[in-house]
Structures are given as C-alpha cells and as structure tokens.
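# any chance you could fold what I've pasted below:
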Amino acid sequence: MTLLDHLGELRVRLVRCLIAVGLAFAGCYSFAEKLFDLLMQPLVKAMPPDSKLIFTALPEAFFVYMQVGLVAATFVASPFIFYQIWAFISPGLYEEEKKNAIPIALFSASFFIGGAAFCYFQVFPYAFEFFMGFATDRILPMPSLSEYLGFALKMLLAFGIIFEMPLFTFFLAKLGILTAGMMRRGRKYAILGIFIVAAILTPPDVFSQMLMACPMLVLYEISIFIAAAVGRKEKTDEEEDGDADEATPDERPEQGH
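Here you go, the predicted model:
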C-alpha cells in the first residue's frame, strides 16, 4: 500500500469511530443527568454538609451534560474503536497475529474501562477527601460543574490510557520489539518518565501526581513479567559469540597428504 492508501484507510477508520461514538452518544445523552449524578458521588461524599456544586454561566450545565454523554459514548464504543485501531495496524502483522485483532481489541477496551473504574473507586475517594480537608469554618468549597467535570474526566481518561501499558507490552514483546531485559535496564529512566507523565496528566499538586504515578510503577513491574513470559529470550554475549563462530565458514586450506 502507498502512503495515500494508508491515509485513505486511516480516514475510513476514523469516520467509522466517529459514527460509532455518535450512535452511542444518541443513547447516552438521555442518561447524562443520571451519569453525572453518579460521577459526582465520590465528591459529594467528601464535601462538607453545606457545600454544593454550582454553575456560573447560563449554558454551563447544558454543556456539562453534553460532555458527560460524549465521554460515556466513548467508553461504550471503546471496543469498536480499539478494533479499528488494531485493524489499521494489522496489515503490517503476520497472519497468526492478525487473527488476534478481535481478542486484543476486547482486552484493550477492558483495560481502558478497568483503568477508569480503578480511578473512580480507588483514587477519587482519597483525592477528594484530601482536597476537602482544607475546608474550614470560613472556607467553604463550592466547586463549579465544569471545573469538577474537567478534573474528573481528565483523570478517568488518563487512568484508562495508562492501564493499557501491560497490553502494549504484551504486543511489543510478542513482536520482539521489547524485552524484559530492556525494561529492567531502562527502569530508572522509566520511573523518571512515569513521574513526568503523571505531572502532565494530573492537576498541579503532588498528591494527585503520586496517586497516578504509583499505579503506573506497579503496572510497569507487571509489564516486565509479561514481557519475560511472552517475549523472545535475549542472547547473552557468549551465545552471540558462539553463533558467530558457527556462522563463520572454515577458511583453513586443506592439508595435502
């Protein structure tokens, strides 16, 4: 396929993803208010009794529900979206690897949704309890709908993406691109990169950064075991020297009788 053919296929895949999200959005928007109430529960439980969420612009609540419906539609359509991603990549794979496109897409969606669920059930309660701990008799928290939604969705999507790490490690290890030895040798650089990524994806406070960095560190260690289990074994220097000796023809002249 030429470059233009690849770009044409990419356009088709993106259009299909947009159509899937649009169809899911048509159904999710009718439940947007209930979904947002569910999304607010971790914050509401941590807020002081007299605190409430507010909106300061007239169309703010409307756009908040639109965003909630759109993100919910993205999660609903995520199996189809990941299938389109893997289907776009599959022409460069072997036949045996192409057959795994559907299982990989389903696992990708499961890890993505699982990461968001981990954030909602495990990270949000501790994060909001920490932030609400700064409230006093004179300081009463009144977060706006859009500010809370921006924070919550950013965290949910970020955790959904980082939980794809073991799956991408599995895929790269099967292709021989990544090995457990490479990950072990690059661990110190990976730790630095993890904290940089966590600082970018989270609000500008150390607590949120740690809440994201710690699961990423655990996922990185799990990914090393996955790469060791399914990846190709790295050859030691002695084995490489032995292979080189075997590959070198014996150029010594035959001795006469």
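# please make it C-alpha for all contacts and neighbour counts, starting now.
Fine.
# middle-most residue in the protein, spatially?
Centroid check for the chain by Cα atoms, centre = their mean gives residue 161 as the closest residue, at 1.1 Å.
# which residues does residue 222 contact?
Counting by Cα atoms under 8 Å, 6 or more residues apart in numbering, residue 222 makes contact with residue 166.
# surely it is in a strand?
No - under DSSP: H, G, I helix; E, B strand; the rest coil, residue 222 falls outside any strand and is assigned helix.
# how near is it to residue 228?
10 Å (Cα to Cα, to the nearest Å).
# check residue 136 too.
51 Å.
# more crowded one of these two?
Legend: neighbour count by other Cα atoms under 10 Å for residue 136 and residue 228, higher for residue 228 (19 against 10).
# tell me which element that one falls in.
Taking DSSP states H and E as the criterion, the element that holds residue 228 is helix 206-230.
# got the buried residues for that helix?
Within helix 206-230, the residues that count as buried by 16 or more other Cα atoms under 10 Å are 208-209, 211-213, 215-217, 219-221, 223-228, 230.
# stretch 46-55 now?
46, 47, 48, 53.
# quick one: end-to-end length of stretch 119-128, please.
Stretch 119-128: ends 12 Å apart by Cα to Cα.
# contacts for stretch 81-94, please.
Counting by Cα under 8 Å, 6+ apart, residues outside stretch 81-94 touching it are 9-10, 13, 17, 20, 97-98, 101-102, 104-106, 108-109.
# mind listing what's buried along it?
81, 82, 83, 84, 85, 86, 87, 88, 90.
# how far does that stretch sit from the chain's center?
Centroid displacement of stretch 81-94 relative to its chain, using Cα atoms, centre = their mean, to the nearest Å, is 17 Å.
# please provide the structure for the following sequence as well, for comparison with the first:
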Amino acid sequence: MTVEETQPLITHLLELRNRLLRCVIVVAVVFLALVYFANDIYNFVAAPLLEVMPSGASMIATNIATPFFTPIKLTGVVAIFLSVPFLLYQIWAFIAPALYQHEKRLVYPLMFSSTVLFYLGVAFAYYVVFPLVFGFLTHSAPEGVAIATDISSYLDFVLTLFLAFGVCFEVPVAIILLCWTGVTSVEDLKKKRPYIIVAAFVIGMLLTPPDVFSQTLLAIPMCLLFEVGLLFARFYRPKEDEDEANPQE
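Modelled structure (predicted):
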C-alpha cells in the first residue's frame, strides 16, 4: 500500500474515532444527568406490572446488589435510548461524503422516520402491550402461587420487548431500502404478502412471551407497517435508475 493510499485510510479512521468519542461523551453526559433519578426511572418502567399485581404482592430482589445495580443499568439503557438521534446523526455524518446528492436526499427522511418509528414501537410496547400481557400473565397464575417477580429478571424481560417492538416497527424503512437498492420490488412483495403475514406471526411468536396476546400485538402492527412500507416505496425509484438519471453526480 502506497503512502497516498494510506493517508485517506488514516484520515477515515481518525474521523471514525472522533465520532465514536463524541457518541460516548454524549451518552455519558445524559447518563450522569439521569443517574440521580435512577429509582424513579425504574419505578416508571415497572408501573405496568405493579398496577396489575394482586393486592399485597410486590417485586423482589434475589441478590444483595440488585436493588442498586438494576436501576443503574436501566438508566444506562435510557441514556443510549435518548441519545439515538445524535448517534444516528454521527453515523450519517461519517458516511455522507461517500453518497451522491440524490442519495443524501433519501437518507434524510429515512433517518428521521426510523428514529420516530423506533420510539413509537417502544411507546406501543409500554402503553399497549405491557398492560395486556402483564394483566394476562398475573391473573393466569395457579391458585396459591404468589406473584413475586425479581426486578432484574423483569428489566431483562421489558428491555427485550422494547428492543423487539422498536426494531419491528422499522418495517417500512426496511421495505423502502429493499426496493430502493433493487433487492426486491413493490410488485414482488405484494405477491409474497401471504408469506410475509405468516412470517410476522412467527416473528411475534419468537420475540414475545408465549401467549397469544403479545404475539398478536406484535404481528398485527408489523403487517400494517408492511403495507405502509409498500405505499411509500412507490415514491422511490430503484438506485440503478437514479444513478442512470444522475450520471453527473
């Protein structure tokens, strides 16, 4: 590798390091701003379960350090969650110089919509799915079985659901990208609609607790978002067509 080839590589690596450092600093600042409210944040996340637990039941900690570290862990996740717009911007700023102008115009709305959809997925899980799922699970316990959920296990459970719903709500963005890159087309996806509906319910079965309510509550939004993705994918020409239409860029 020549010196001329090495210099651009070093420049890109330095820029990548700087942007990663900025991401770490922003997440750390948000975390430090929230850590004082760690217990309040955990209480907010635990509210959907606490509201449907039988009278006299409570959450428990099975490890002596769990009451301290579990809210701290949740606060760290929340800090990353709140920093997502900045993190996405840093990714975008790093790859932007390699994109054509018409590709940049596509990325702007996709970045905004992917962020909003992720937040909507998390909000849907918290405000719609959690009350129904926890209500079903707590009232389906056999008689004589006390409900006493470990706070660490509960956190792992809800974070998994948050991630599952947040990612699955990105279906429209995925559809648009697949059609834009030429991997598939709107017409092909329409023909495969029955298989995609079945796949949505299979994904719901794999990513949610083993009850029909939560599986359905994930699969139905995915099917609806699939239709939304098909609708908006019509407005994006395949990348090859855009490149031919913009050879000078």
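# dump the contacts of stretch 81-94 of the first structure to TSV, plus distance to residue 238 of the first structure.
Output for these, formatted as TSV (distance: Cα to Cα, whole Å):
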residue	distance to residue 238 of the first structure
9	46
10	45
13	47
17	50
20	53
97	32
98	35
101	38
102	41
104	37
105	40
106	41
108	39
109	42
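# the aligned residue in the second structure for residue 110 of the first structure: neighbour count?
In the second structure, residue 110 of the first structure lines up with residue 116, judged by TM-score structural alignment. Number of residues near residue 116 of the second structure (other Cα under 10 Å) recorded here: 15.
# related to what we said a few turns ago, now, which of the contacts of stretch 81-94 of the first structure lie within strands?
Among the contacts of stretch 81-94 of the first structure, none falls in strands (DSSP state E).
# could you pull out the helices for the second structure?
Per DSSP state H, the second structure carries helices over the ranges 3-34, 38-50, 66-82, 84-95, 101-124, 130-139, 151-168, 171-180, 186-191, 193-207, 212-233, 239-245.
# with the first structure overlaid, how far apart is the second one on average?
Between helix 38-50 of the second structure and the aligned residues of the first structure, the post-superposition mean distance stands at 1.1 Å (mean Cα distance after the TM-score superposition for the first structure).
# so where is that helix in the first structure?
Going by TM-score structural alignment: helix 38-50 of the second structure matches residues 32-44.
# so which bits of the matching stretch are buried?
32, 33, 35, 36, 39, 40, 42, 43, 44.
# tell me the contacts of the counterpart of residue 26 of the second structure in the first structure?
Counting by TM-score structural alignment, residue 26 of the second structure lines up with residue 20 in the first structure. Residue 20 of the first structure makes contacts with 77, 80, 81, as judged by Cα under 8 Å, 6+ apart.
# wait, what's in contact with the first one?
By Cα under 8 Å, 6+ apart, the contact set of residue 77 of the first structure is 17, 20, 21, 24.
# what is the burial count for the nearest residue to the last one once chain neighbours are set aside?
On the basis of Cα to Cα, 6 or more residues apart in numbering, the spatially nearest residue to residue 24 of the first structure that is not a chain neighbour turns out to be residue 73, at 4.8 Å. Burial of residue 73 of the first structure is recorded as 21 neighbouring residues (other Cα under 10 Å).
# do the same with residue 201 of the second structure
20.
# correct me, but it touches residue 219?
Yes - counting by Cα atoms under 8 Å, residue 201 of the second structure touches residue 219, with 5.0 Å between them.
# burial of the nearest residue to residue 229 of the second structure once chain neighbours are set aside, as a residue count?
In space, and not counting its chain neighbours, residue 229 of the second structure is closest to residue 172: 3.7 Å by Cα to Cα, 6+ apart. Residue 172 of the second structure is flanked by 25 other residues according to other Cα under 10 Å.
# okay, residue 172 of the second structure and residue 113 of the second structure: tell me how far apart.
Taking Cα to Cα, one finds residue 172 of the second structure at 9 Å from residue 113 of the second structure.
# residue 127 of the second structure now?
With Cα to Cα as the criterion, residue 127 of the second structure and residue 113 of the second structure are 20 Å apart.
# before we move on, what about residue 94 of the second structure?
Counting by Cα to Cα - residue 94 of the second structure and residue 113 of the second structure are separated by 19 Å.
# now do residue 196 of the second structure
22 Å.
# give the equivalent position in the second structure for residue 66 of the first structure.
The alignment partner of residue 66 of the first structure in the second structure, by TM-score structural alignment, is residue 72.
# tell me the contacts of the residue nearest to its match when sequence neighbours are not counted?
Excluding the flanking residues, the one nearest residue 72 of the second structure by Cα to Cα, 6+ apart is residue 38, at 5.9 Å. Counting by Cα under 8 Å, 6+ apart, residue 38 of the second structure touches 71, 72, 74, 75.
# from these, pick the one nearest residue 162 of the second structure.
Distance to residue 162 of the second structure across the contacts of residue 38 of the second structure (Cα to Cα) is lowest for residue 74, with 12.1 Å.
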